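Asker: structure here, sequence nowhere to be found:
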């Protein structure tokens, strides 16, 4: 029960508390305390009728208690002696159309580096743990802890205000907001968290209503819909199913059609950016016969836009379909992604196709050491058994 409420309510509770407290760090701590209290009381007394409202009020009260104990923050304490503002009602709702999306824009303050904006927002609103965020950025846990700490310290030292930015400031923060949405979607899609993926898509739709002429906002929604359309076919009998082995009858054709229409709309707005190129790749992968040379060319364009080694790894997968596994392996072996599980699983697959069984086994084992989901673990174990 509590785990389900955490998934459904974490972002809403933090957003409501930030609206009241004006401090993301304090709001996150208060939300954590509220969930700890809930674990104890709900187990004893049963859950309340409205868990979200209970968590908001409990978190607010814990924050006020903490501030009153802290003599160095008496100024803020006096402010908190006033009644709950109108934006936070006792039923856990707000008068803001989507307080979570607005908090995304608050966290993405230009005084912070883009990576800090994204990491901070993922922690506060995505409900992701520090290790999960570290995996998304391909860094170790300690590195991510330091980044988050530096971001929070800068917020305190520079007295960065957490207020909803004026409309004319929104485009300047859009890049980081889109990055946050996509990382949340990827975390949900890759780890089987349907709730996170669905939340990212929902927020993507809300963002599009807010900024309907932003091509990358349109393209990101297209990309998420095209990927999510294959969700039902990605896992069979608890095991990951590769694209070419998926049962296409399970794909969501309505999502595919909507994603393609949005992609066309994004391209009409102007030169394709990173999300439009990725959406174009995803659209090609929904075709009956995939045009792999076109996919490889698009990955080449995406590499030019991003300089990403992960993009180059994906390009190698397409090259394997065009030029064969040996050409692809040459690309993969030039990359430095030893802590990335898909680097090793991709390399293992190429080595398997080249009949280098011993090297393939070693690569599969390394991928197995790094994987975080049971579905991927089962797939890798079956590959090892087959070898």
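Answerer: That came in fine, so what should we check first? All values reported here derive from a predicted model rather than from experimental measurement. Numbers count the residues shown, from 1 in each chain.
Asker: CA only for contacts and neighbour counts going forward, please
Answerer: Noted.
Asker: so residue 105 makes contact with residue 178?
Answerer: No - the pair residue 105 and residue 178 does not pass the contact test of Cα atoms under 8 Å, sitting 10.1 Å apart.
Asker: please identify which of those two sits among more neighbours.
Answerer: Set side by side, residue 105 and residue 178 show more neighbours around residue 105, with 25 against 21, by other Cα atoms under 10 Å.
Asker: how close does that one sit to residue 383?
Answerer: With the distance defined as Cα to Cα, to the nearest Å, residue 105 ends up 44 Å from residue 383.
Asker: correct me, but residue 346 touches residue 317?
Answerer: Yes - taking contact to mean Cα under 8 Å, the distance of 7.5 Å between residue 346 and residue 317 places them in contact.
Asker: neighbour count: those two, which is higher?
Answerer: A side-by-side neighbour count of residue 346 and residue 317, using other Cα under 10 Å, places residue 317 first with 26 against 22.
Asker: what residues does the more buried one make contact with?
Answerer: Applying Cα atoms under 8 Å, 6 or more residues apart in numbering, we find residue 317 in contact with 328, 346.
Asker: quick one: distance of the helix or strand harbouring it to the chain centre.
Answerer: Assessed by DSSP states H and E, residue 317 sits inside helix 309-323. With Cα atoms, centre = their mean, to the nearest Å as the basis, the distance from the averaged C-alpha position of helix 309-323 to the chain average is 23 Å.
Asker: okay, now the one to match up with it:
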């Protein structure tokens, strides 16, 4: 198997990198260690880069079509990676990306003033889609049981029963906590939504990145009834570090909803893939599973290294179990910095994380830490915190 090097530094500054070149605008400093936005510092799989090179040498960058090989690659990935035989007819696509597709679905499934249920903390872009569209977020906060986040089903049932509740918008795994929902949890959640005629939109963009010992279950795979009442969204963007290509795959078994979605995409002229996104998807799903395995292994070692460092050097912090994604969800309240925590980390320690407040009120002392980086850089960031407390 090809050796993959994730330890050699690659200078991303000056490449218009949102993660690295955007720190001045985002945090007020350009010299912080950036461990915030969901973007890996690892080079793409060599097969993807070779496929790009072949197309560049061809010289023509025209419009694309989705070939049968493309569809087979998507279905093959679901089948081989997640033991799910997805119907080709259920597949549709949103080249602008998952968040664009979520906004379209919200418009199709609800009206301004309707309620959309979200388990919190949750991805801020999803929450912004709800509020910016004039819908009401009905928060059902996750519970912490034995240092692990769990769904509050009693609270969920009460919220689903509220008037004008149309959608449950979730992420599987949960972003930012990394909780990967079990088949039992998903089935119970699905039953409650069915009882109250609520459609589930599940953002599964991080679902391919699963830590050893855990297993991802696609919600629509649990039953034909649940498949009809849910929409699953995923992408190569996070899995293969292709965020700049803006791709999204949707699984919509409801034929009427899928047709309405495709009509909107056609109206906006967003039905055609980015040329390089299409090349990357087919190549990634057919040839690059080994690369993802290596990335997961490296991230898992980063996780273990960080947790060991926190135990011995920064016991004031609490890192929650990381089941999936490449984020560690960490409670920094033990540092006693209060409302000054963010500026302390940025101005004094020189590190930039995604602040917990972005994922819901009440998480101002939490940080989402991106572990998809060199191990030495990760540990350097936390050494700088230790040295300045």
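Answerer: Ah, there it is. Quick caveat: nothing in here was measured; it's all calculated off a predicted structure.
Asker: what's the TM-score here?
Answerer: Here the superposed chains carry a TM-score of 0.25, computed using TM-score structural alignment, normalised by the length of structure 1; 158 aligned residues with a Cα RMSD of 6.8 Å.
Asker: what comes up buried for the helix holding residue 317 of structure 1?
Answerer: By 16 or more other Cα atoms under 10 Å, the buried positions in helix 309-323 of structure 1 come out as 309-322.
Asker: as a markdown table, these with distance to residue 266 of structure 1 would be great.
Answerer: Conversion of the buried residues of helix 309-323 of structure 1 to a markdown table gives the following (distance: Cα to Cα, whole Å):
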| residue | distance to residue 266 of structure 1 |
| --- | --- |
| 309 | 26 |
| 310 | 24 |
| 311 | 21 |
| 312 | 24 |
| 313 | 26 |
| 314 | 23 |
| 315 | 23 |
| 316 | 27 |
| 317 | 26 |
| 318 | 24 |
| 319 | 27 |
| 320 | 29 |
| 321 | 28 |
| 322 | 28 |
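Asker: could you single out the nearest of those to residue 119 of structure 1?
Answerer: Taking Cα to Cα as the measure, residue 310 is the one of the buried residues of helix 309-323 of structure 1 closest to residue 119 of structure 1, at 18.9 Å.
Asker: what about the closest one, distance to residue 134 of structure 1?
Answerer: Remark: distance between residue 310 of structure 1 and residue 134 of structure 1 (Cα to Cα) = 15 Å.
Asker: do the same with residue 378 of structure 1
Answerer: With distances defined as Cα to Cα, the gap from residue 378 of structure 1 to residue 134 of structure 1 amounts to 24 Å.
Asker: these two: who's more crowded?
Answerer: The residue with the greater number of neighbours, taking residue 378 of structure 1 and residue 134 and applying other Cα under 10 Å, is residue 134; the counts read 19 against 16.
Asker: look up how far residue 383 of structure 1 lies from the more buried one.
Answerer: As defined by Cα to Cα, residue 134 of structure 1 lies at a distance of 27 Å from residue 383 of structure 1.
Asker: ditto for residue 280 of structure 1
Answerer: 30 Å.
Asker: equivalent analysis for residue 365 of structure 1, please.
Answerer: 10 Å.
Asker: same check, this time on residue 131 of structure 1
Answerer: As defined by Cα to Cα, residue 131 of structure 1 lies at a distance of 27 Å from residue 383 of structure 1.
Asker: repeat for residue 52 of structure 1
Answerer: From residue 52 of structure 1 over to residue 383 of structure 1 (counting by Cα to Cα), the distance is 44 Å.
Asker: higher neighbour count, the two?
Answerer: Neighbour comparison, residue 52 of structure 1 and residue 383: the larger count goes to residue 52, with 21 against 18 (by other Cα under 10 Å).
Asker: pretty sure the more buried one is touching residue 11, no?
Answerer: No - the pair residue 52 of structure 1 and residue 11 does not pass the contact test of Cα under 8 Å, sitting 10.3 Å apart.
Asker: show me where the stretch 1-150 of structure 2 has its helices.
Answerer: Read by DSSP state H, counting those that start in this stretch, the stretch 1-150 of structure 2 holds these helices, from start to end of the chain: 18-21, 23-27, 46-58, 68-82, 98-109, 124-132.
Asker: in the first one, what's buried?
Answerer: Buried positions in helix 18-21 of structure 2, judged by neighbour count with 16+ other Cα under 10 Å: 18-21.
Asker: redo the residues you listed as JSON lines? Include distance to residue 283 of structure 2.
Answerer: Supplementary listing: these in JSON lines, determined by distance: Cα to Cα, whole Å:
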{"residue": "18", "distance to residue 283 of structure 2": "25"}
{"residue": "19", "distance to residue 283 of structure 2": "25"}
{"residue": "20", "distance to residue 283 of structure 2": "27"}
{"residue": "21", "distance to residue 283 of structure 2": "29"}
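Asker: so how far is residue 69 of structure 2 from residue 282 of structure 2?
Answerer: For residue 282 of structure 2, the distance to residue 69 of structure 2 equals 8 Å [Cα to Cα].
Asker: so for those two, which sits in the more crowded spot?
Answerer: A side-by-side neighbour count of residue 282 of structure 2 and residue 69, using other Cα under 10 Å, places residue 282 first with 23 against 12.
Asker: what residues are up against the more buried one?
Answerer: Residues near residue 282 of structure 2 by Cα under 8 Å, 6+ apart: 69-70, 73-74.
Asker: put the buried members of those residues into a PyMOL selection.
Answerer: Command for PyMOL that selects the buried part of those, burial taken from 16+ other Cα under 10 Å:
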select buried, resi 70+73+74
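Asker: hang on, isn't residue 384 of structure 1 packed against residue 361?
Answerer: Yes - taking contact to mean Cα under 8 Å, the distance of 6.2 Å between residue 384 of structure 1 and residue 361 places them in contact.
Asker: neighbour count winner among those two?
Answerer: Comparing residue 384 of structure 1 with residue 361 by neighbour count (other Cα under 10 Å), the higher total belongs to residue 361, at 21 against 18.
Asker: what's the distance between the more buried one and residue 170 of structure 1?
Answerer: Relative to residue 170 of structure 1, residue 361 of structure 1 is positioned 49 Å away (Cα to Cα).
Asker: didn't residue 203 of structure 1 look like it was pressed against residue 101?
Answerer: Yes - under the criterion of Cα under 8 Å, residue 203 of structure 1 lies in contact with residue 101, with a separation of 6.6 Å.
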